[in-house]
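> sequence-free structure coming up:
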């Protein structure tokens, strides 16, 4: 269905190709997962299938891409629209209309489908993606995850033969991600749709992949069996990391296969079971500092809260976004906000930086009422990295963004640039922020806010677009900040991140807190929010591969056997 014939892309002014040469054939009716570190060229390769590269993005396409026999060099995106459906990393850039139902119908209108067909397919898609209650809502009023589902639905209604998906579940809560992946599976298995998907959260999708196309700057592009390629991939989900640590062969890709093999490993770990009060585990014990997030939190237990929310209710239009929310955050504490898309997580973060005026209740940050405090003054006490990092980016080069951040924060020259390189090496100074990948833009926005070192750091989906290596570097930075007394509140659907850094988890549902407690209690009490290691090694209280590695240490003895077949 899709043939890559020695494909590479060179952007205008670049000295090196944007991706390694790709030579692969993807058959009809298969799900191929595109894997590689941030900046490896995944989004660029996806763009060659829809014709966006090079017809829209510019640059030079070397080699040939054919989709169902159509050469994308000679067929522009509009001439491939009936064949290829594409959802990019940024759903806002995808929308053309104002409301959910209109957006689902727009693609079919462009193709001239009969009204009766359009109506039927809109209803089918609303049901498939759980969007029926949102059908009349303005798209601008939806949460990021809801917008992601609408974007996916809008390309499903024309019934394309090929789906190209760039981070399709990155903004979705775990249950919503499972629903979307179930729909994709039905399209592949029942309708023979060919799906090419890039997704950094491999733990969600790798077990569904028929093949993996691995992009590596060092070893080029390889297509093959998922387990075989993930064994040598620089980016791997926790289930694969745990399988390698335990010596399982073949490496498991699903929780089910891993649990079948985990009996001997659980026996070895039983004497080392972690104390639930030990706080977030260290991903790298060798580099852990005495000022861990847990110790910082404990040391500050008697200090006044940096941020306090008391009986907060917030009504926006006809929607009660938050209802009777109370929350205290102390120095050195890391709090994770979790819950379904639209539960009020981003709204709560926005209220803490004065973006929303409470309808009832009270919010204070460092003794100040946010919506009554001048932004310049509040920024010295609280910094927010929003879901859309481009909201913080105004300059025309990375270097200029970094210099401005240093000047605004009164930091030493080079501070922001050093943080960018630490979070995600390889981002060039001369690059325009709009030309960066989603993960690279996020790293830049994080660095800008971290340069000011605010006492209260608010992060909205901070790992969206980041690969596992970049996420590990972010985790190290967050642990350092917590150990130095900074308070961190992060709204996220990334259960693996929460397991690594959070002291406490607050779960919101329809704007109300429904759970608030230590991380190990909250995330393991719900299958939706439990990390992979917790599911594999239950009922033992392990949360991360780092914990298991630290417990096993250099323990001698034979490795465990492979998964049961």
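The structure has been received and is ready for your questions. All values reported here derive from a predicted model rather than from experimental measurement.
> drop to CA atoms for contacts and neighbour counts, all remaining ones
Will do.
> Quick check: buried residues in stretch 74-89?
When burial is assessed from 16 or more other CA atoms under 10 Å, stretch 74-89 yields the following buried residues: 76-77, 80-89.
> ok, residues contacting that stretch?
Counting contacts by CA atoms under 8 Å, 6 or more residues apart in numbering, the residues outside stretch 74-89 that touch it are 49-52, 55, 94, 111, 151-152, 155-156, 158, 160-168, 438.
> Now, of those, which are buried?
Here, 16+ other CA under 10 Å leaves 49-52, 55, 94, 151-152, 155-156, 158, 160-168, 438 buried among the contacts of stretch 74-89.
> Do I have it right that residue 170 meets residue 198?
No - using CA atoms under 8 Å, residue 170 is not in contact with residue 198, being 10.3 Å away.
> circling back: please narrow the contacts of stretch 74-89 to those residing in strands.
162-166 (DSSP state E).
> Identify those among the buried residues of stretch 74-89 that sit within helices.
Residues of those located in helices (DSSP state H): 77, 80.
> Serialize the buried residues of stretch 74-89 to CSV and add fields for distance to residue 187.
Shown next, in CSV, are the buried residues of stretch 74-89 (distance: CA to CA, whole Å):
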residue, distance to residue 187
76, 25
77, 22
80, 19
81, 18
82, 16
83, 14
84, 14
85, 13
86, 15
87, 15
88, 19
89, 21
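> One more to weigh against that first structure:
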């Protein structure tokens, strides 16, 4: 169905190709997972399969890509629209209508389907992706995860033979991600649709894959069966990383497979009698929110939330899509709407909403779900220089943070040309130059590979050591397990749990990390926990 034959892609002004001599194929009715570090060319490979590279992006493409026998060099994306549907990383940027139902119908209108057939397909997709309750909602008012499900649904209604998806679950909570992936698996097995999918959160999707294409820095690729390719891949989900450390054969791709092999490891860990780690004592309160309420139209997004952030503490704000996480972050930062309650910063003793923006930024900074909202200059270097100048910091401060989070990000690149992870790193560098007492992050791991997440976790731990408070809204349970001290769980705009991270994650059916599920009932959350408990290596 899809063939990459000696494919190389070099963008204008680039010193080296982003993809180099890639040979791979995807058979009809397969779900093929594309993996690799940030910047390795995953989005370029997907764009080539949909004809967007090089027709929309420019650059030089050598070799060829065949989709159902059509050479993408000779067919524009519109010529492939009846065969290929694509869902990009930023769903909001791709919407062309105002409401959910209109967006689901738009693609079918463009290919001239009969109204009765359009209505039938819209209803089917509404049920498939649990969107029926949102059918009349305005797209701009949806949460990021809800927008992503609508974007997937808008492609599915046209019933293409090939689905190309770039990070389809990055903004979804664990339950919603499982629903979307299960729906894709049903389309593959029951309808015979071919799926080409790039994803950084491999723990969610690898068990559904029939084939893996692994991209390495420099543009080289390896393609084959998931277990064989991931055995040597630079990126791998925790269950695979645990299997590689333990020397399990065959290498497990799911929690179920890993549990069948983990008996001796659980026995050895049980003899070490691991106890719950001391999460340490946080410092004095630096931000205090009381009875915060946020209303969007007829929707009560946040309902009387009390939340205190303390110096030297990393707090994870979790909950299903639409539970009010982003609304609460913006209300606490001061620029978002707040229909009730109070927020007070300990430093100036004032509500951040009443402070001048330059002063507020020195106390509380927020990096939103779409980091590009903070970026407005034509190059990375100019963004970094402007951030330093705005807070009177020494030249190079923002660049140093950016280099630590995303090494190799070019100074001369336009922010919109960066990968999702690089844009996040740049926005974070811009915000941290003000050395705020409180850092608020909305889905900070979206677009980051495992190495990027490790760098971000290290940065957050260094901020904790400096006495800063960090509040991050996220669905990434693996990231939370590795760095958070405390978890606040929201549901329906209300706090339903506020406890140490290990307690919430270990006992949760939805928010447990993979290693905790494999080694339950032991109090072990991550592969690093296993290494610390068994420094001598695998049994």
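Done, it's in. Worth saying up front: this structure is predicted, and the values here are computed from it rather than measured.
> Quick check: of the buried residues of stretch 74-89 of the first structure, which lies closest to residue 481 of the first structure?
residue 89 (28.9 Å; CA to CA).
> residue boundaries of the helices in the stretch 351-500 of the second structure?
Secondary structure of the stretch 351-500 of the second structure by DSSP state H, counting those that start in this stretch: the helices cover 357-363, 380-391, 397-405, 420-432, 450-465, 477-483.
> Find me the equivalent region of the fifth one in the first structure.
If I follow you right, that is helix 450-465 of the second structure. Under TM-score structural alignment, the alignment places helix 450-465 of the second structure onto residues 468-483 of the first structure.
> what does that stretch contact?
With contacts defined as CA under 8 Å, 6+ apart, stretch 468-483 of the first structure is touched by 37-38, 200, 235-237, 283, 291-297, 331-334, 422-424, 463, 487-488, 497, 500-501.
> can we see that at 7 Å?
235, 291-293, 296, 332-334, 423-424, 463, 501 (CA atoms under 7 Å, 6 or more residues apart in numbering).
> hmm, which of these are the buried ones?
Neighbour counting by 16+ other CA under 10 Å classes 235, 291-293, 296, 332-334, 423-424, 463, 501 among the contacts of stretch 468-483 of the first structure as buried.
> now, among those, which is nearest to residue 145 of the first structure?
Nearest to residue 145 of the first structure among those: residue 463, at 14.1 Å, using CA to CA.
> so residue 387 of the first structure touches residue 463, yeah?
No - at 9.8 Å, residue 387 of the first structure does not count as touching residue 463 under the criterion of CA atoms under 7 Å.
> now the host helix or strand of residue 265 of the first structure, how far from the centre of its chain.
Using DSSP states H and E, residue 265 of the first structure sits in helix 263-269. Centroid displacement of helix 263-269 of the first structure relative to its chain, using CA atoms, centre = their mean, to the nearest Å, is 31 Å.
> same deal with stretch 53-63 of the second structure?
Counting by CA atoms, centre = their mean, stretch 53-63 of the second structure is centred 27 Å from the centre of its parent chain.
> quick one on the thing from earlier: ok, average deviation of the match of helix 450-465 of the second structure from the second structure?
Stretch 468-483 of the first structure, aligned to the second structure and superposed, deviates on average by 0.6 Å (mean CA distance after the TM-score superposition for the first structure).
> Tell me where the stretch 51-200 of the second structure has helices.
52-55, 91-94, 100-110, 115-128, 144-156, 174-186.
> Out of those helices, which is closest to residue 487 of the second structure?
helix 174-186 (15.5 Å).
> what's the mean gap between that closest one and the aligned bit of the first structure?
Helix 174-186 of the second structure sits 0.3 Å off on average (mean CA distance after the TM-score superposition for the first structure).
> List the buried residues for that helix?
174, 176-177, 179-182, 184-185.
> same question, stretch 120-132 of the first structure
For stretch 120-132 of the first structure, a neighbour-count test (16+ other CA under 10 Å) marks 121-123, 125-126, 129-132 as buried.
> Select, from the residues you listed, the two members most distant in space.
The widest separation within these (CA to CA) is 13.9 Å, between 121 and 130.
> residues contacting the most centrally placed residue in the first structure?
The residue lying closest to the centre of the first structure (CA atoms, centre = their mean) is residue 464, at 2.8 Å. Going by CA under 7 Å, 6+ apart, residue 464 of the first structure touches 170, 439.
> Number of residues surrounding the residue nearest to residue 92 of the first structure when sequence neighbours are not counted?
Once flanking residues are discounted, residue 92 of the first structure sits nearest to residue 147: 7.5 Å by CA to CA, 6 or more residues apart in numbering. For residue 147 of the first structure, the tally of surrounding residues (other CA atoms under 10 Å) stands at 23.
> try residue 485 of the first structure
Neighbour count of residue 485 of the first structure, defined by other CA under 10 Å: 23.
> What of residue 93 of the first structure?
Residue 93 of the first structure has 10 nearby residues by other CA under 10 Å.
> surely residue 235 of the first structure meets residue 38?
No - because the distance of 9.6 Å does not satisfy CA under 7 Å, residue 235 of the first structure is recorded as not touching residue 38.
> got any residues that touch both of the two?
residue 467.
> Could you tell me which residues make contact with residue 520 of the first structure?
Contacts for residue 520 of the first structure (CA under 7 Å, 6+ apart) come out as residue 276.
> what's the counterpart of it in the second structure?
Superposed on the second structure with TM-score structural alignment, residue 520 of the first structure falls opposite residue 502.
> Mind telling me what element its match is part of?
Here residue 502 of the second structure sits within helix 501-506, counting by DSSP H and E.
> Kindly report the same for residue 308 of the first structure.
strand 307-316.
> And that strand, what's buried?
307-309, 312-314.
> Which is the succeeding secondary structure element to that strand?
Where DSSP H and E defines the elements, the next helix or strand beyond strand 307-316 of the first structure is strand 319-329.
> on that earlier part again, and the buried residues of strand 307-316 of the first structure as JSON lines, adding distance to residue 101 of the first structure?
Formatted as JSON lines, the buried residues of strand 307-316 of the first structure follow (distance: CA to CA, whole Å):
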{"residue": "307", "distance to residue 101 of the first structure": "40"}
{"residue": "308", "distance to residue 101 of the first structure": "39"}
{"residue": "309", "distance to residue 101 of the first structure": "36"}
{"residue": "312", "distance to residue 101 of the first structure": "33"}
{"residue": "313", "distance to residue 101 of the first structure": "30"}
{"residue": "314", "distance to residue 101 of the first structure": "27"}
